[in-house]
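>>> Sequence and predicted structure are below.
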Amino acid sequence: MSPLPVRSQPAADQCITDWLEHVAEDNGLLTTQLASALRWGGGTTRFLAVKPDQRTLMSITELTGAPHHRVVAATLSRFDGTALDLAGLNPQRWSSWRTVAGRGWFRLQGTGACPACLARDGCWRTAWRLPTVTICTEHSCYLIERCPGCGRRFADHPHEPLRHGAGTCCFNPTGERTVCDIDVSGLTTAKAAGDELARQDRHDVACTGSAVPMLGAVATAQEYLAAGRHLAVLLLHLASHADASSLAPWMDQVRREARDTRRVRWHLSPPIDPLVRSAVLTTADQILTAPGVSAAADLLAPWFDILPTSTESRLAWLADHTTMTPALTRLTMAALAPHQRISTHLRRTGTLVDPERIPQVVPEPLFRRQAAHLFTTDKAETNRLFLSLCMARRGGATTWADAAEMLGLDGDLGTRTARSVSARSRPDPRRLTDALDAIGAEMTGNYRDREQQVRALATSDAWFEQWVGEHRPGTRARSFPYAVTYLWCVHAGGLLSTSPAWTIPPARRSRVAYRQFAASLRPLAIAALTQAARTQHATGAV
């Protein structure tokens, strides 16, 4: 095969079909003649703009003198592994296209266009063929995808690999021997908003293979691009089923398109209007680029409030309507946390906790500081007991009854406490997990040892008489159970009703008297009480 008289190379970012159309014009050939020449070596031009056949690539390099890598860079193969997954595509087998098309959001025909770019250099860009490229960041404007003359997408010529001419005109066939002569470089387009420009800029950086920030960490280009597209698909499905438009301004347009086309499958085809598509992708991008998973989940959670109600679970519905990448799975689970049963969430966020470090009830100062805001009821002791049960569940207890028994309590008490708190307060599981982490970081000591210390003191009142003489003269002997109970509740983190000072659970009168006793203690008396427990247990003398 002889080289063409006039040879050239594709410009940076120039699409292969646009370049070959100029090659044909420069050499006085019809584009159909050049296409035939490309097939002389037995190759095919079937997927020319996507992934050319190797024999076709050889023909192109021989005819034009362009290096192999420059020709490949002018095709969509340059985005394989980032914005596209072309695995399984075989130019020699037409049916292989189904494999790629089934992954969604990829079109074989058509391209977008930036009129300002075309007016400047006349080159149609390769990236304009990606459905996720909706904006020209250089000119801060939306791409145009449909010709106002013929009403079809640009470069919509399914039976020929090249247009019937070179330049900035549409050249879509409009009849047997006619083409659309609209000059795309003279069209006007809308300016893009700042947040959408930022999204497109991140997308373009990722398309070069560079890592980008996502969910508070650095993600690979493929992870970021896949998560963004699949999250956008999920938002489109949610918008199609919603009745309100308060979450995003593009929801009405999406529902209108779903209603008009009747068979919209968002996982395969994105919205037709590039402005709507850009807005959807930007909403997804804003969620993914939040400072962390928790912040992203807060942005996504309102969308899950409009999930269609059905017999299947929320998670099953979501999984049925998009592809769950690892990042999207983490985000979805975090956003669904308020809808999950607390026990389910605790099991999924379980951390090994030594049961000996868990008191029967979380100390009150720690509860006030870290967790009081989670509950809507003022039953502080019940709420503190519930937090301890939650820590036991995270530590390996499979049921609320097992959690209670792990702490030395009756199993039925654990079940009843969990039911009561879940029904009345319904704490947010995600914030509950954060509170448990903070509480666990502050709690130290062996509470089972402390319980033994107090039980030892409960067998003799000699230490009590000494403490009274030194720190509370005039205190009566009948206050002995109150002193033991104070140590049990404050020093050992025990439940009031399980104090070893009582032979049976205390009546209301005893509880009131104990609280009066506890409120009357001064700091020096409290310190001496705690020291008595530690000293007497260490010496074994009671």
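Sure, I can see it. A quick note: this is a predicted structure, and the numbers were derived from the prediction, not measured.

>>> contacts and neighbour counts: CA atoms only from here.
Fine.

>>> how far away is Ala242 from Ala248?
Remark: distance between Ala242 and Ala248 (CA to CA, to the nearest Å) = 11 Å.

>>> Next one for the comparison:
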Amino acid sequence: MPLLRPLARSLAPLPDESLPGFLLRLAFRLDTSPSELSIRTGLTDRPNLAVLPTPLLIGLAQERRHTFARMVKAADTEVGAMLLDTYSSRYPHAQPSPSGRNGLANHQHRWLFMHATRYCPQCLAGEKNPLEREFGGPWKKSWRLPPVFSCLEHRQFLEHSCPACESPVLHTATRSGVRHMPRWREDGLHPAQCREFIGGLCGHRLDRDAPPARKLPAEYQKFQTFLLDLLNPHSTASVQVLGHSTTPAHYFTDLRTACLILRTSWPSSRHLLDNQELETLLDAGPSAEERTLSRSKFARTASDMPHLAAQPNAALLLAADRLLRPNDVDTFAGHLRTLLNGHDLRPSKVSWARAFLDIRPQCSEGFLQAVSSVVHTYARPNLARNLKQPIRTSRFRPEHIPQFLQEDWYQKYFAHMDGISTVHLRRTVALRLCQTASGGSIQKAADRLSMFLSNPAVTARLAESPKRVHRWARKRPDPLEFETAIRDLAAELDSRDDLIDYEQRRKKLKAWCIGPEPWKVIASRIAVPAGGYAPGGGFAIDLSDRKRNIASVILWSLMTQGEHVLAPTPICNQQDPETQRKWRMSVDAVWSRILHRTTRPTDDQLITALEEYAAYLNPIIDRGETPPIDANPWT
């Protein structure tokens, strides 16, 4: 780019002024067109691109920014302050696209008013000094942000259309579909004049003959102050969302997603809104204006575009903020389920959920917990690709989850829940925790926990547990109690540093059993009364390989916290089919006594010895070693 000479005259940028607004004022002072000024100041070196300055709203390359600052006799920091990326640390939708495609083609930029703007007539009038009275006040860059819906200085809602021709101000759409600032190549127009050009030049002065100001209610004034405080990079560093502290960037992402939920679930969301103008807009569906701004043929995309009209948009933002205010995620999850009741589709297919799962916005922890508890609960095997990844990132992984929820976790979070089989409950909780960590369906979680067996009857039995638990949970006095307990347990696992790799234990013990030598020691510790009968009489004590097979299964269950039907049985597999059937029945009988706490004295003696054995073997396996079959703590 050839070296350009600085302009002979310039203007000092006004507070919160946008770059296109500055060009409008400076072009008017120099009696030239904004397009010509873009070329003379180095913003573009090709005349045919001078009519497309909308990407300049977001950011400039460092070299081009420095050149422009030198040309208009301003500091680099003053030029930087005119760009929307100054909000990027607090407002993620203002971040420049890594690909360089800044505009509505980028999903995040849909929550910027790139092709139209709001305005305050009094601010456009200026009148704070002679230069403002002559060349007008600033077109503020904050007016391009949907969360900025009012002017606190003048205590009124912002306007968005010309009162004379009723077209959106500084609207870039044309009949040909080409996007550029209106009347950008024309000179002599005042910065505050309406530049509508499709039906001929309107030319109305937006800073004069304005419609009656819509006064700002106290509730909206307080809410606007709160939002501006979050946008200020030197102000509040955190905000509470659903009982969790999060960053302003995550809050604004949550706010956008909550707005999409309210719009796409209409009219189920009617009870959460209290603005008649907003209800009328939602009843009518996405307007032609919104479709023009989004340039999308999909209603879902248009529904994600914020309303340009300030008052209904403010009402929607306030309703969305109320959804995010409770101190617990259960309240929000309850609202979410209520809104989903108006749809025939399952939660993962409802339009807002599809958009959420496809984009995976960077939401707060509380928001992700609530959405996960609703969407993943009902996940089925024929999932869209966007549900095959976890909604939230957890510190614990599937390998840290036992196949059959371990006893202390069960007693702490689920033992008080009645009306459902303990077996079904412990199976399902393990599957749900795995699903939380790895995403996907219940069937995928079962596969990840190695629960699929060659025996179809056992597989069907395992698959039935989640269905029964979900039906039971929905009929409880508190339908969210089960999901809340899962979320609380997941939070505890996230905070722990002593998680066990149960998957490694299962792999190391895949073909393992108690060897003959350790079994002799264990058998010697089981007291056999005179006559060879167990205490209580009625049956003979059997310490043969059948009992060694039972002990191997129990030991595997103690070490892996797995269910007995999933345990390897190399001793049993060497027997004939009829013997295998009888031995499996023996294992089932002992397991049932353990589960229902009706064990016999010989059972207790065996379990005590196996607990010592497990305490010896666990550290060996956790170090990544495979214990020899005859290794034991007694020799």
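Nice, thanks for sending it over. The shown structure was predicted, so the numbers you read here are calculated from the model rather than taken from an experiment.

>>> Neighbour count: Ala242 and Ala248 of structure 1, which is higher?
Legend: neighbour count by other CA atoms under 10 Å for Ala242 of structure 1 and Ala248, higher for Ala242 (18 against 14).

>>> For the closest residue to the more buried one other than its chain neighbours, identify the helix or strand it belongs to.
Among residues not flanking Ala242 of structure 1 along the chain, Ile306 sits closest, at 6.1 Å (CA to CA, 6 or more residues apart in numbering). When elements are assigned from DSSP states H and E, Ile306 of structure 1 belongs to no helix and no strand.

>>> surely Ile306 of structure 1 meets Ser240?
No: Ile306 of structure 1 is beyond contact range of Ser240, at 10.4 Å (criterion: CA atoms under 8 Å).

>>> Compare those two and say which is more crowded by neighbours.
Ser240 (20 against 15).

>>> and the spatially most central residue of structure 1, what element?
The centroid of structure 1 falls nearest to Leu331 when counting by CA atoms, centre = their mean (2.8 Å). Using DSSP H and E, Leu331 of structure 1 sits in helix 326-336.

>>> Could you name the helices and strands sitting against that helix?
helix 221-241, helix 293-304 (3 or more CA pairs under 8 Å, 6 or more residues apart in numbering; DSSP states H and E).

>>> Any chance you could list what contacts it?
223, 227, 231, 293-294, 296-298, 300-301, 304, 315, 430 (CA atoms under 8 Å, 6 or more residues apart in numbering).

>>> what's near enough to touch Lys215 of structure 2?
Contacts of Lys215 of structure 2 (CA under 8 Å, 6+ apart): Arg155, Gln156, Phe157.

>>> Filter these down to the ones also in contact in structure 1.
Here is what carries over to structure 1 from those, by both residues aligned by TM-score structural alignment, their matches' CA atoms under 8 Å: Arg155, Gln156, Phe157.

>>> Quick one: map the last one onto structure 1.
The equivalent of Phe157 of structure 2 in structure 1 is Leu143 (alignment by TM-score structural alignment).

>>> Hmm, that match is touching Ala113, no?
Yes: the pair Leu143 of structure 1 and Ala113 passes the contact test of CA under 8 Å, sitting 5.2 Å apart.

>>> The two: who's more crowded?
Per other CA under 10 Å, whichever of Leu143 of structure 1 and Ala113 has more neighbours is Ala113, with 29 against 25.

>>> if I pick Pro55 of structure 2, what's in contact with it?
Contact partners of Pro55 of structure 2, counting by CA under 8 Å, 6+ apart, are Asn102, Gly103.

>>> and the gap between it and Glu78 of structure 2?
Pro55 of structure 2 is 18 Å from Glu78 of structure 2, by CA to CA.

>>> cool, Gln122 of structure 2 as well?
Counting by CA to CA, the gap from Gln122 of structure 2 to Glu78 of structure 2 is 23 Å.

>>> quick one on the thing from earlier: in the helix holding Leu331 of structure 1, what's buried?
Ala327, Leu328, Thr329, Leu331, Thr332, Met333, Ala334, Ala335, Leu336 (16 or more other CA atoms under 10 Å).

>>> Tell me the counterpart of the last one in structure 2.
Right, Leu336 of structure 1. So Leu336 of structure 1 corresponds to Val375, using TM-score structural alignment.

>>> is it fair to say Ser592 of structure 2 lies in a helix?
Yes: assessed by DSSP: H, G, I helix; E, B strand; the rest coil, Ser592 of structure 2 belongs to a helix.

>>> Can you tell me how far it is from Asn341 of structure 2?
Applying CA to CA to Ser592 of structure 2 and Asn341 of structure 2 gives a distance of 40 Å.

>>> Also Arg291 of structure 2?
Counting by CA to CA, the gap from Arg291 of structure 2 to Asn341 of structure 2 is 27 Å.
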